[in-house]
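K.L.:
Please find the sequence and the predicted model below.
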Amino acid sequence: MRIILNDQPRETVSTNLAMLLSELDLAHEPGVAAAVSGQVIPRSQWAETRLADGVQILVIRAAQGG
């Protein structure tokens, strides 16, 4: 399926948000937040959040520093 991840087109076989974040090696990282079609999805709902062709996903990772 083709998705838009952080404003970049990407092909994925993931069918839900948890699978996608695992594919990106981010599923178990602290400080990761994700939004699907402009809606922030709590980590507890990542596995339940289905992805569809063309969906827009924003993934951000908090960074410490100054």
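P.N.:
It's in.

K.L.:
Every contact and neighbour count from this point should use C-alpha atoms.
P.N.:
Will do.

K.L.:
Give me the distance between stretch 1-11 and the centre of its chain.
P.N.:
Relative to the centre of its chain, stretch 1-11 is centred 10 Å away, using Cα atoms, centre = their mean, to the nearest Å.

K.L.:
so how far does it reach from one end to the other?
P.N.:
6 Å (Cα to Cα, to the nearest Å).

K.L.:
Surely residue 41 touches residue 48?
P.N.:
No: contact criterion Cα atoms under 8 Å: residue 41 and residue 48 do not qualify, at 9.8 Å.

K.L.:
Who has more neighbours out of those two?
P.N.:
The residue with more neighbours, out of residue 41 and residue 48, is residue 41; 16 against 13, by other Cα atoms under 10 Å.

K.L.:
and the comparison structure, right after this:
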Amino acid sequence: MQVQVNGEWRDFPDESTVAQLVEVAGIPERGVAVALNGEVVRRGEWTETVVAKGARIDILTAVQGG
């Protein structure tokens, strides 16, 4: 299925979860927030939140600075 990840269309297996998408995208889980179609998904729900075909995923990483 095709899913938009940070503005780029990518292919993932059907019935993929948020956790699987983050893993396949190669992004470390620490310091990361995920939004599914504009709604933040709590980390504790990543493994049970199934992503639908055509969904929009935004993966944001924390950045230190001043």
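P.N.:
The structure has been received and is ready for your questions. Everything quoted here is computed from the prediction, not taken from an experiment.

K.L.:
which residue lines up with residue 43 of structure 1 in structure 2?
P.N.:
Correspondence of residue 43 of structure 1 to structure 2, assessed by TM-score structural alignment: residue 43.

K.L.:
in structure 2, which spans are helices?
P.N.:
Shown for structure 2, the helices assigned by DSSP state H span residues 18-24.

K.L.:
Show me what counts as buried in stretch 57-65 of structure 2.
P.N.:
57, 58, 59 (16 or more other Cα atoms under 10 Å).

K.L.:
ok, and what's touching that stretch?
P.N.:
With contacts defined as Cα atoms under 8 Å, 6 or more residues apart in numbering, stretch 57-65 of structure 2 is touched by 3-7, 22, 31-38.

K.L.:
Check those for burial and list the buried ones.
P.N.:
3, 4, 5, 22, 34, 35, 36.

K.L.:
circling back to that earlier point, for the buried residues of stretch 57-65 of structure 2, could you give me JSON lines that also reports distance to residue 14 of structure 2?
P.N.:
Output for the buried residues of stretch 57-65 of structure 2, formatted as JSON lines (distance: Cα to Cα, whole Å):
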{"residue": "57", "distance to residue 14 of structure 2": "15"}
{"residue": "58", "distance to residue 14 of structure 2": "19"}
{"residue": "59", "distance to residue 14 of structure 2": "19"}
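
K.L.:
wait, which of those is closest to residue 18 of structure 2?
P.N.:
Nearest to residue 18 of structure 2 among the buried residues of stretch 57-65 of structure 2, counting by Cα to Cα, is residue 57 at 8.6 Å.
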